[in-house]
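Q: Pasting the sequence and the predicted coordinates here, then a few questions.
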Amino acid sequence: MAHLNKYISLLRNVVKCNGRFLSTRPPPIVKASFLSNPVFVGLSLGVGGTLGYAYYSAINTEPVYNEMGNTQPILKSFPEGITVSRKVRIPEDTTGLKITLFQYPTCPFCCKVRAFLDYYGVSYDIVEVNAVLRQQIRWSSYKKVPILLVQTPNGYQQMNDSSMIVSCLASYLSETNVGVEEVASYFPETEYRDDDGVIKKEIMNRYFLMLNDRMNGRSVKDIMDERKWRKWADQTLVHTLSPNVYRTKEEAFQAFEWFSEVGEWDKHFSSWERWLMVNVGAYAMYFISKRLKKRHNLKDEVRQSLYDECNLWVKTIEARNNGPYFGGQRPNLADLAVYGVLSSIEGCEAFKDLLGKSRIRSWYEKMKTNVTNHLGNEYVKHYANQKAVVG
């Protein structure tokens, strides 16, 4: 019976890990009582209008009341019994941040956070989460990955949701006199009812940068375009991944063998658990991918849908005519989001086909050079020096 329960838990988490990002239904518009903070400045254009007070479900018309204190939690101490799997140390790091990332190594959202940290040269610890038992995140009421903990004078600031994590850290690194806890407080959770009347939580402003009056030479349009394509990475591009990675049974098994290698499942799981994850996981995701293909209206030849989206990305960069990246002469958060999502399938057959049959290779290889060599660190040093002067 214990093995059966683990099997059921495994299957549930395999689907969550590989498919939780595959829902394109937008959250209903709600309204929260937390938007009294002036930090939004020009970047929050439209937030007040987009967060309406109540969403009335056909099943339950009761509005969801949102407290002002629905902010990211702060832990008094580091979770007990948690062992760091590995440490990523970057000698050039001047941020002073002490970060722990709870992750699945091949989750697109976790890859997105790592791409941000690696590009900007921010050191961090990694806790690999067991996808079967998930005991590494039992301490958290939020049960998805990535979860980020940042040590602060008051404890450990918890951050949930990959886009919120990136927005919060990017905002912190570009400000001179605001602490991590304060920046994190600008990303409250909003509760709403979905189409089935179930109360859910959403960080509605997770793509917003809290730059106060510091635009750093960027126009509002540039920042809004960046936000638009960060959303595109999460809401469109990721939906082409699973149907391609698990297109055939052979590809599904190859993908799970790669997941096992990258995630070092032989170290974190017993032999029977690893066997179950690879064989049952691959078999299940092969069939689930067929449903996902239909749900997201992908072409019968799903590879073409992946190629089309990546070609659209390259075409959009070219149309901007200001450099090899969406950000111009250097990557911005949209570049890092797209790169992070695509890097999650780098060891799969679908990725090999993508490089050979779309126009993404040149951009992707440039991005990989930027990320692996921490070329964004020079900009972090600039802001770190400013923080030191202000402090």
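A: Sure, I can see it.
Q: going forward, measure contacts between C-alpha atoms and count neighbours the same way
A: OK.
Q: Quickly find the element holding residue 365.
A: Applying DSSP states H and E as the criterion places residue 365 in helix 361-372.
Q: Just list what that helix packs against, helices and strands only.
A: Helix 361-372 sits against helix 108-119, helix 333-343, with contacts defined as 3 or more C-alpha pairs under 8 Å, 6 or more residues apart in numbering; DSSP states H and E.
Q: Now do that helix against helix 333-343, angle only.
A: Relative orientation of helix 361-372 and helix 333-343, computed by axes from the mean of the first three to the mean of the last three C-alpha atoms, to 10 degrees: 100 degrees.
Q: if we can go back for a sec, closest to residue 199 out of the helices and strands packed on helix 361-372?
A: helix 108-119 (23.2 Å; C-alpha to C-alpha).
Q: Report all helices and strands that the closest one contacts.
A: Counting contacts by 3+ C-alpha pairs under 8 Å, 6+ apart, helix 108-119 is packed against helix 162-174, helix 333-343, helix 361-372.
Q: Turn these into JSON lines, including distance to residue 6 and mean neighbour count.
A: Output for these, formatted as JSON lines (distance: least, C-alpha to C-alpha, whole Å; neighbours: other C-alpha atoms under 10 Å):
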{"stretch": "helix 162-174", "distance to residue 6": "27", "mean neighbour count": "23"}
{"stretch": "helix 333-343", "distance to residue 6": "29", "mean neighbour count": "24"}
{"stretch": "helix 361-372", "distance to residue 6": "37", "mean neighbour count": "17"}
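Q: if I look at residue 147, how far off is residue 371?
A: 21 Å (C-alpha to C-alpha, to the nearest Å).
Q: before we move on, back to that, now render the helices and strands packed on helix 361-372 as TSV, adding distance to residue 47.
A: Formatted as TSV, the helices and strands packed on helix 361-372 follow (distance: least, C-alpha to C-alpha, whole Å):
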stretch	distance to residue 47
helix 108-119	24
helix 333-343	20
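Q: In which helix or strand does residue 157 reside?
A: Residue 157 belongs to strand 155-160, assigned by DSSP H and E.
Q: In that strand, which of the residues would be classed as buried?
A: Within strand 155-160, the residues scored as buried using 16 or more other C-alpha atoms under 10 Å are 156, 157, 158, 159, 160.
Q: nearest to residue 10, of those residues?
A: Nearest to residue 10 out of those is residue 160 (C-alpha to C-alpha; 22.3 Å).
Q: Which stretches in the stretch 251-391 of the chain count as strands?
A: Here the stretch 251-391 of the chain has no strands by DSSP state E, counting those that start in this stretch.
Q: Where do the helices of it begin and end?
A: Using DSSP state H, counting those that start in this stretch, the helices of the stretch 251-391 of the chain run over residues 265-268, 271-295, 302-320, 333-343, 349-357, 361-372, 377-390.
Q: and the comparison structure, right after this:
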Amino acid sequence: MEDWAHGGFGLYIHWPFCQAKCPYCDFNSHVVAQIDQKAWQSAYLSEIDRIGAETQGRVLRSVFFGGGTPSLMDPDVVDAVITRIRATWPTANNIEITLEANPTSVEAGRFAGYRDAGVNRVSMGIQALNDPDLKVLGRLHTAGEAMQAFEIARGVFDRVSFDLIYARQGQSVAAWEAELQQALSLAVDHLSLYQLTIEDGTAFGDRYAAGKLRGLPDDDNAADMYAVTQDICAAAGFNGYEVSNHAAAGCESIHNRIYWRYGDYAGIGPGAHGRLTLGGQRHATEAQLSPVGWLAQVRRTGNGDLVRTALTQDDQVSEFLLMGMRLAEGVDLGRYPALLTGEFNNKINGLIELGMVLRDENQLSVTAEGRPVLNAVLRALLDD
């Protein structure tokens, strides 16, 4: 079988619009006064047809509506997109169809519409469980509104995940521990817990560069928060199956594991990335960032991709390790002969001696001690 089949095949659909731009966010999201929903529906359907013609016969395991804030999409648009998807590919019996939502754009009728369209999993961007921190993070909802939205989602969908950010300004380890315990008391089956990172080009990035972003935890405190996160989640039965993601057994995100297991995925929408194996060659695809430009390009050419690049074996090996080593299960080195050479074995053995990785025949994974310094582990593996 082709290598991508080890991870499976998924579809990502990017909705680029938000009600406001969060100061920490470096995603391709935009605030606009009006959205022509039917124009976006038409473009998405056109792209599904194009990619479907190239990938006929593949079993689709997941669909992910990301953004932006996809819960701003009309349910009728989501319904039309899912209907076209099901007419284009055979789908797995347990296909996972996820839609990201913000608490400010949640109401029961809209969620029921998404469910009726075929969405079976929701991922909510809650980010914090107290009002002062939500305000600092630029969120438009209160903690109370987040809880109301979560209750609506839990009443409509069997599978609901939500995101929290930790290592926030002024946050202590004890405060994060208490907040995490509260989150676990609410959680259904999955939590995404991200350490705040300051990205260039964001409002937080600009403030940090100017020395005006104060109160961030130091490296030791941030490391303690990461350790607390792993311990508390594991004790609650939400094991860390990936660096930032925790789930009850059997409830891991199918879509995200396609990325991390280095499967194939098609990306549709402004700025969307994809990895597609066509004719035995894996390609990287990328769409232009501008929503207006992307929409016009699809209308004009029938193709939303800006670039499609054939990946060399070295490219693929690097991506395979960068993605797969994030998983607790690690990677199967047998998928790439370059990872079974004497030179690479020497790198692995050095990391084993340091207690950073484990090897069981061809399965390589990062230890609990290695995960907080995963970037350093990856540099050691990938350094020529």
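A: Nice, I can see it. Treat the numbers as computed from the prediction; the structure is a model and nothing was measured.
Q: Fetch the TM-score of the aligned pair.
A: The TM-score (TM-score structural alignment, normalised by the length of structure 2) is 0.28; 182 aligned residues with a C-alpha RMSD of 7.0 Å.
Q: could the buried residues of strand 155-160 of structure 1 be laid out in TSV, adding distance to residue 166 of structure 1?
A: Compiled in TSV, those are given as follows (distance: C-alpha to C-alpha, whole Å):
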residue	distance to residue 166 of structure 1
156	17
157	14
158	13
159	10
160	10
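Q: helices or strands up against the strand holding residue 157 of structure 1?
A: With contacts taken as 3+ C-alpha pairs under 8 Å, 6+ apart, strand 155-160 of structure 1 sits against strand 74-75, strand 147-152, helix 180-184.
Q: quick one, the longest one and helix 162-174 angle?
A: Angular relation of strand 147-152 of structure 1 and helix 162-174 on a 0 to 180 degree scale: 30 degrees, by the same axes, to 10 degrees.
Q: Strand 147-152 of structure 1 vs strand 155-160, what angle?
A: Going by the same axes, to 10 degrees, strand 147-152 of structure 1 is angled at 150 degrees with respect to strand 155-160.
Q: what is the orientation angle of strand 147-152 of structure 1 with helix 108-119?
A: For strand 147-152 of structure 1 against helix 108-119, the angle by the same axes, to 10 degrees is 40 degrees.
Q: Could you list the residues in contact with strand 147-152 of structure 1?
A: Under the contact criterion C-alpha atoms under 8 Å, 6 or more residues apart in numbering, strand 147-152 of structure 1 has outside partners 97-103, 156-162, 165, 180-181.
Q: Which neighbouring elements make contact with the host helix or strand of residue 8 of structure 1?
A: Per DSSP H and E: residue 8 of structure 1 is located in helix 2-19. For helix 2-19 of structure 1, the helices and strands in contact under the criterion 3+ C-alpha pairs under 8 Å, 6+ apart are helix 271-295.
Q: Residue 191 of structure 2: what's it in contact with?
A: Counted by C-alpha under 8 Å, 6+ apart, residue 191 of structure 2 has contacts 161, 162, 163, 164, 245, 246, 247.
Q: Verify the stated contact: the third one with residue 123.
A: Which is residue 163 of structure 2. Yes. Between residue 163 of structure 2 and residue 123 there is a contact under C-alpha atoms under 8 Å: 7.4 Å.
Q: more crowded one of these two?
A: More crowded of residue 163 of structure 2 and residue 123, by other C-alpha atoms under 10 Å: residue 123, with 23 against 18.
Q: ok, that one touching residue 67?
A: No. Counting by C-alpha under 8 Å, residue 123 of structure 2 stays clear of residue 67, with 11.3 Å between them.
Q: For these two, list the residues in contact with both.
A: residue 100.
Q: Residue 264 of structure 2: neighbour count?
A: Number of residues near residue 264 of structure 2 (other C-alpha under 10 Å) recorded here: 24.
Q: ugh, wrong one, I meant residue 322 of structure 2
A: The tally of other residues near residue 322 of structure 2 (other C-alpha under 10 Å) stands at 18.
Q: Look up the closest residue to it, ignoring the ones flanking it.
A: residue 378 (6.9 Å; C-alpha to C-alpha, 6 or more residues apart in numbering).
Q: What is the neighbour count of the one you found?
A: With other C-alpha under 10 Å as criterion, residue 378 of structure 2 counts 16.
Q: correct me, but it touches residue 324?
A: No. Contact criterion C-alpha under 8 Å: residue 378 of structure 2 and residue 324 do not qualify, at 10.6 Å.
Q: And the furthest pair within the contacts of residue 191 of structure 2?
A: 164 and 247 (13.9 Å).
Q: out of these two, which sits in the busier spot?
A: Using other C-alpha under 10 Å, the more surrounded residue of residue 164 of structure 2 and residue 247 is residue 247, with 24 against 19.
Q: Where does the residue nearest to residue 322 of structure 2 fall, secondary structure wise?
A: Assessed by DSSP H and E, residue 378 of structure 2 sits inside helix 374-382.
Q: Packing partners of that helix?
A: helix 313-324, helix 342-353.
Q: Check which helices and strands the last one is in contact with.
A: In terms of contacts (3+ C-alpha pairs under 8 Å, 6+ apart), helix 342-353 of structure 2 is packed against strand 357-360, helix 374-382.
Q: follow-up on the earlier one: tell me which of the helices and strands packed on strand 155-160 of structure 1 sits nearest to residue 315 of structure 1.
A: Closest approach to residue 315 of structure 1 among those (C-alpha to C-alpha): strand 147-152, 33.3 Å.
Q: How about the secondary structure of residue 191 of structure 1?
A: Look at residue 191 of structure 1: counting by DSSP: H, G, I helix; E, B strand; the rest coil, its state is strand.
Q: ok so, going back, closest to residue 209 of structure 2 out of the helices and strands packed on helix 342-353 of structure 2?
A: Residue 209 of structure 2 lies closest to helix 374-382 among these, at 22.7 Å (C-alpha to C-alpha).
Q: Name the nearest residue to residue 228 of structure 2, ignoring sequence neighbours.
A: Closest residue to residue 228 of structure 2 apart from its sequence neighbours, by C-alpha to C-alpha, 6+ apart: residue 177 at 6.8 Å.
Q: mind checking which helix or strand the one you found is in?
A: Using DSSP H and E, residue 177 of structure 2 sits in helix 173-186.
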